[in-house]
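> Return atomic coordinates for the entry below.
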Amino acid sequence: MITVVGIGEDGLDGLSPAARILVDGAEVLVGGARHLAMVPAGAAERLEWASPFAESRALLESRAERRVVVLASGEPLWFGAAATLIGWFGAAAVSVVPHPGAFSLAAARMGWAMQDCLFLTIHGRPVESLALHLAPGRRLLVLAGDRASPAAVTALLRAHGAGASRVLVLENLGGTGERITDADACASDLCVVAVECVFDKGVRPLSLAPGLPDEAFEHDGQLTKRDIRAATLAALAPLPGQVLWDVGAGSGSIAIEWMRAGGRALAIEGKPDRLERIARNAARLGVPGLEIVAGRAPDALPLDREPPDAIFVGGGVSEAGLLDICWSALGRGGRLVANAVTMEGEAALVALFGLHGGEMTRLAVAHLDRVGGFHAWHPAMTVTRYVGWKK
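The predicted structure is shown next:
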């Protein structure tokens, strides 16, 4: 049995009597150097986490018959080591003794109700991921990666038109060096950044609903336009944690909006300039974790991976065999959505419909525009959409 004991900046003095007994009785004491230094030398073997962290698994497995106590910051299941250990060894083999963590202490110092806050981390993660969560009045508590993190957060807020946000830094929470300061004065790597989002006058925050404005994306014209994109994403039906392949991604708009809805995605694109553009769009729109695959479909399709939950084909629909390969790659219950604007592309969709059934829809959109001193409707190209669910 591995016991994970949450410990704060107040060290052993802050532990409950039961937690203190567990630490004192350990045969193997595991943790980072900072946590191990909080415990006076004793009979227990001391073991620092390996680097890379994944190599710690073998160290723990070799001591499975001994009383192993792991020291972890605060609440070990909140962006903490306990979740990883349970993934390795199972819940039955890991016991967790929580302690007030940085988030609960930060909320207490700010006087913010925890149910009204969003808890995030940029410890080992890109600061750009915060952009997804910016909304007027939203309260964010962000676990920092180091003392440079608060300045990076304020820079991101300014870049997204939220420079008027209230930002405070809470350092060394629970310890003797605890203090609250502003982003420019941060002097500790152990800090939480508290953000109360306020957008600058005239800025329109981006919604998480499908159909971001076209101008939100950098593109070269290869972009599924807003109205069609919203309808396409509705057909794809994104769900948290599910995986999308965006084939012929162009600007990456479909994959990016899928991820903004909580899924994971691969953007498959063959043109180098578009690959860079997709990466910039993903970072700016809060999903820097988008995986970008360089290459032309179908050759670049990662067919050796687990089947995706959904595939969108927006480019190369008429490519010989592409739709059949994509259909075969789907897992059970997966859905394939493909759009076409040419007769050749539409013929490929009709053939797919004949083989597998599904839905065929024509989408026609017109926008009002000026014609001299008058206004008139300007129709966009009609899009034929195929939607199929794999039984």
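
> Every contact and neighbour count from this point should use C-alpha atoms.
Noted.

> Run through the residues that contact residue 43.
Residues in contact with residue 43, defined by CA atoms under 8 Å, 6 or more residues apart in numbering, are residue 27.

> whoops, I mixed them up, residue 144
Taking CA under 8 Å, 6+ apart, one finds 121, 122, 123, 150, 189, 190, 191, 192, 193 in contact with residue 144.

> rerun at 6 Å
By CA atoms under 6 Å, 6 or more residues apart in numbering, residue 144 lies in contact with 122, 123, 191, 192.

> Highest neighbour count among these?
residue 192 (30 neighbours; other CA atoms under 10 Å).

> any idea how far residue 83 is from that one?
21 Å (CA to CA, to the nearest Å).

> Just the strands from the stretch 1-150 of the chain, written as ranges.
2-7, 28-31, 45-48, 68-73, 94-97, 117-121, 139-143 (DSSP state E, counting those that start in this stretch).

> Ok, which of these comes nearest residue 161?
The closest of those to residue 161 is strand 139-143. By CA to CA, the value is 16.1 Å.

> so how far is that closest one off the chain centroid?
15 Å (CA atoms, centre = their mean, to the nearest Å).

> Pull the residues that contact that strand.
Taking CA under 6 Å, 6+ apart as the rule, strand 139-143 contacts 117, 118, 119, 120, 121, 192, 193, 194, 195, 196.

> cool, and stretch 86-100?
1, 2, 3, 4, 5, 6, 74, 75.

> wait, doesn't the fourth one sit right on residue 70?
Yes: A contact is recorded between residue 4 and residue 70 when judged using CA atoms under 6 Å, the distance being 4.6 Å.

> same for the helix or strand hosting residue 168, what does it pack against?
Using DSSP states H and E, residue 168 sits in strand 166-171. On a contact count with 3 or more CA pairs under 6 Å, 6 or more residues apart in numbering; DSSP states H and E, strand 166-171 meets strand 179-181, strand 191-196.

> Here is a second sequence; please produce its structure as well for comparison:
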Amino acid sequence: MSDAPWLSVIGMGEDGLDGLPPASRQALDAAEVIMAPPRHLSLLPEGPQERIAWPVPYSDGLEILSGLRGRHVAVLASGDPFWFGAGSVIARHFDAGEWRALPGVSTFSLAAARLGWPLEKTLTLGLHAAPLTRLRPYLASGLRALILLRDGAAVSELSRYLDQTGFAATRLHVMEALGGPRERLQTLSLAEAQAGDFAHPVCVGVEVAGEGRAIPKASGRPDAIFETDGQITKRPVRALTLSALAPQRGEHLWDIGGGTGSIGIEWLMSDSTLRATTVEPRADRAARIRANADALGQDHLRVVEGSAPEVLGSLARPDAVFIGGGLSTALLEWLFAELPAGTRLVANAVTLESEALLALWQADKGGELLRIELAQSAPLGPRRGWKSAYPVVQWSVTL
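Presented below is the predicted three-dimensional model:
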């Protein structure tokens, strides 16, 4: 086998071979095997190459592809394989010298050209393999988004979701088979889209409008967006806690004693590269955390039912740890013994016993202690006065 890549990942549009640039056409002609979803294979004329339909689920195809090493293989993908496409999945599973990518024009570029929308100011999402709730953090009147959907039926599902979230005045630009002979573009209201019939592949341009609630971008989102039984880090304290945790690109958080899940969820909202694992001993609260994460577009939050530190040893190591519940000497001893230097730890305490524990550990390990005292105005007879919340003591330290 030569040093040249045996695998070519080729981006192809709905116009089939007609839209392929010369380099992509040459790689396809030189291939012994063509592997692609059935729709892409149907766009090709008859030829001498062996053809393999990529199976569902997608991960099953990677094993088949691995078995083709030593042959010249072309994998077909839609448009630009590295923009919500198959390219990144293949790149993770094969060495850099084994493959090369020959991208085509992305669906997003075609859609922006049809609508006259500047791509740099337009939200682009691939929801063909993800829930529609991934949209929720972005929804606000005036938003423009281009969204790849699973199939034609998903257009109606998207319409109902936007209606349910309060953005009933939204307009949809439904684009089918962009760049090919079946291309069709329709501009519809949500009601019209729910009654429509659309063919795969589908990209939808969304112009969001309506009275729905937009979720703020800053840490300390409104308490009302979370379902809770009362066990929640309230908005002002949550904002201070996220500031102390200081999420950075690509980092992983342990949220111990998740309660409602608000800290882990807001951590994930800070950046799309972040990961979070919430540990919660109560099954009912763990279920509520999952529901909150799903509803707010953070379905990738991992929720582990169990007590800390017992369940922590099996988890991927964190960059930051928040203790919102279950604070104990045993937990702190485990964290300092098992986690690497540089891990950031933030713990909040409300009771006198837990406050004393944090003061003791801060004296030994250093870090900063912050006492948070908040009061809100409330009726006091015919007038108003201040109603104080329980003070919170926060310890921030780097292991």
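
> Got a TM-score for the pair?
Remark: TM-score between the superposed chains equals 0.94 [TM-score structural alignment, normalised by the length of structure 1]; 386 aligned residues with a CA RMSD of 1.7 Å.

> Select, from the contacts of strand 139-143 of structure 1, the two members most distant in space.
121 and 196 (15.7 Å).

> Could you check how many residues crowd around the closest residue to residue 270 of structure 2 other than its chain neighbours?
Spatial nearest neighbour of residue 270 of structure 2, chain neighbours left out: residue 247 (7.3 Å); criterion: CA to CA, 6 or more residues apart in numbering. Neighbour count for residue 247 of structure 2, taken as other CA under 10 Å: 19.

> when you align them, which residue in structure 1 goes with residue 247 of structure 2?
In structure 1, the residue matched to residue 247 of structure 2 (TM-score structural alignment) is residue 238.

> Look at the counterpart of residue 369 of structure 2 in structure 1 and give its secondary structure.
Applying TM-score structural alignment, one finds that residue 369 of structure 2 aligns to residue 360 in structure 1. Look at residue 360 of structure 1: counting by DSSP: H, G, I helix; E, B strand; the rest coil, its state is strand.

> tell me the strands in the stretch 151-300 of structure 2, going along the chain?
Assigned by DSSP E, counting those that start in this stretch, the strands in the stretch 151-300 of structure 2 fall at 171-176, 184-189, 202-207, 252-256, 275-280.

> Looking at these, spot the one closest to residue 391 of structure 2.
Closest among those, once you apply CA to CA, is strand 252-256, at 20.2 Å.

> so that closest one versus strand 275-280, what angle?
Interaxial angle, strand 252-256 of structure 2 versus strand 275-280 (axes from the mean of the first three to the mean of the last three CA atoms, to 10 degrees): 10 degrees.

> Mind listing residues that contact strand 252-256 of structure 2?
Counting by CA under 6 Å, 6+ apart, 264, 275, 276, 277, 278, 279, 318, 319, 320, 321, 322, 323 sit against strand 252-256 of structure 2.

> mean shift of that strand relative to structure 1?
With mean CA distance after the TM-score superposition for structure 1, strand 252-256 of structure 2 departs from structure 1 by a mean of 0.9 Å once superposed.

> chain center to that strand, what's the gap?
Centroid separation for strand 252-256 of structure 2 versus its chain: 16 Å, with CA atoms, centre = their mean.

> and if you look at stretch 375-391 of structure 1?
30 Å.

> Stretch 310-322 of structure 2 now?
Using CA atoms, centre = their mean, the offset of stretch 310-322 of structure 2 from its chain centre is 20 Å.

> swap in stretch 363-381 of structure 1?
38 Å.

> May I have the distance across that stretch, first residue to last?
By CA to CA, the extent of stretch 363-381 of structure 1 from end to end equals 9 Å.

> Pull the residues that contact it.
382, 383.

> what does stretch 296-310 of structure 1 give?
Under the criterion CA under 6 Å, 6+ apart, residues 242, 243, 244, 270, 322, 329, 330, 331, 334, 335, 336 lie in contact with stretch 296-310 of structure 1.

> Can you find the partner of the fifth one in structure 2?
It stands for residue 322 of structure 1. In structure 2, residue 322 of structure 1 lands on residue 331 (TM-score structural alignment).

> For that match, which non-adjacent residue is closest in space?
residue 309 (5.4 Å).

> Residue 229 of structure 1 too?
Closest to residue 229 of structure 1 by CA to CA, 6+ apart is residue 211, at 5.9 Å.

> give the contact list for residue 223 of structure 2.
Counting by CA under 6 Å, 6+ apart, residue 223 of structure 2 has contacts residue 235.

> what does it align to in structure 1?
In structure 1, residue 223 of structure 2 lands on residue 214 (TM-score structural alignment).

> the helices in structure 1, which residues?
Secondary structure of structure 1, counting by DSSP state H: helices at 17-24, 33-36, 56-61, 81-89, 102-110, 149-159, 226-236, 253-260, 272-284, 322-329, 343-356.

> ok, the equivalent of residue 135 of structure 1 over in structure 2 to residue 30 of structure 2 distance?
Alignment note: residue 135 of structure 1 maps to residue 140 in structure 2; criterion TM-score structural alignment. For residue 140 of structure 2, the distance to residue 30 of structure 2 (CA to CA) stands at 49 Å.

> what's the matching range in structure 1 for stretch 45-54 of structure 2?
Using TM-score structural alignment, stretch 45-54 of structure 2 lines up with residues 40-49 of structure 1.

> And stretch 75-88 of structure 2, by the same measure?
Stretch 75-88 of structure 2 maps onto residues 70-83 of structure 1, going by TM-score structural alignment.

> and the end-to-end length of the matching stretch?
12 Å.

> would TSV of the strands of the stretch 1-150 of structure 1 with distance to residue 378 of structure 1 be doable?
TSV is the format used below for the strands of the stretch 1-150 of structure 1 (distance: least, CA to CA, whole Å):
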stretch	distance to residue 378 of structure 1
strand 2-7	62
strand 28-31	65
strand 45-48	66
strand 68-73	59
strand 94-97	62
strand 117-121	43
strand 139-143	42
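
> so which of the ones you listed comes closest to residue 384 of structure 1?
It's strand 117-121; of the strands of the stretch 1-150 of structure 1, that one is closest to residue 384 of structure 1 (CA to CA) at 40.0 Å.

> which strands and helices sit next to the closest one?
Looks like strand 117-121 of structure 1 contacts strand 139-143 (3+ CA pairs under 6 Å, 6+ apart).
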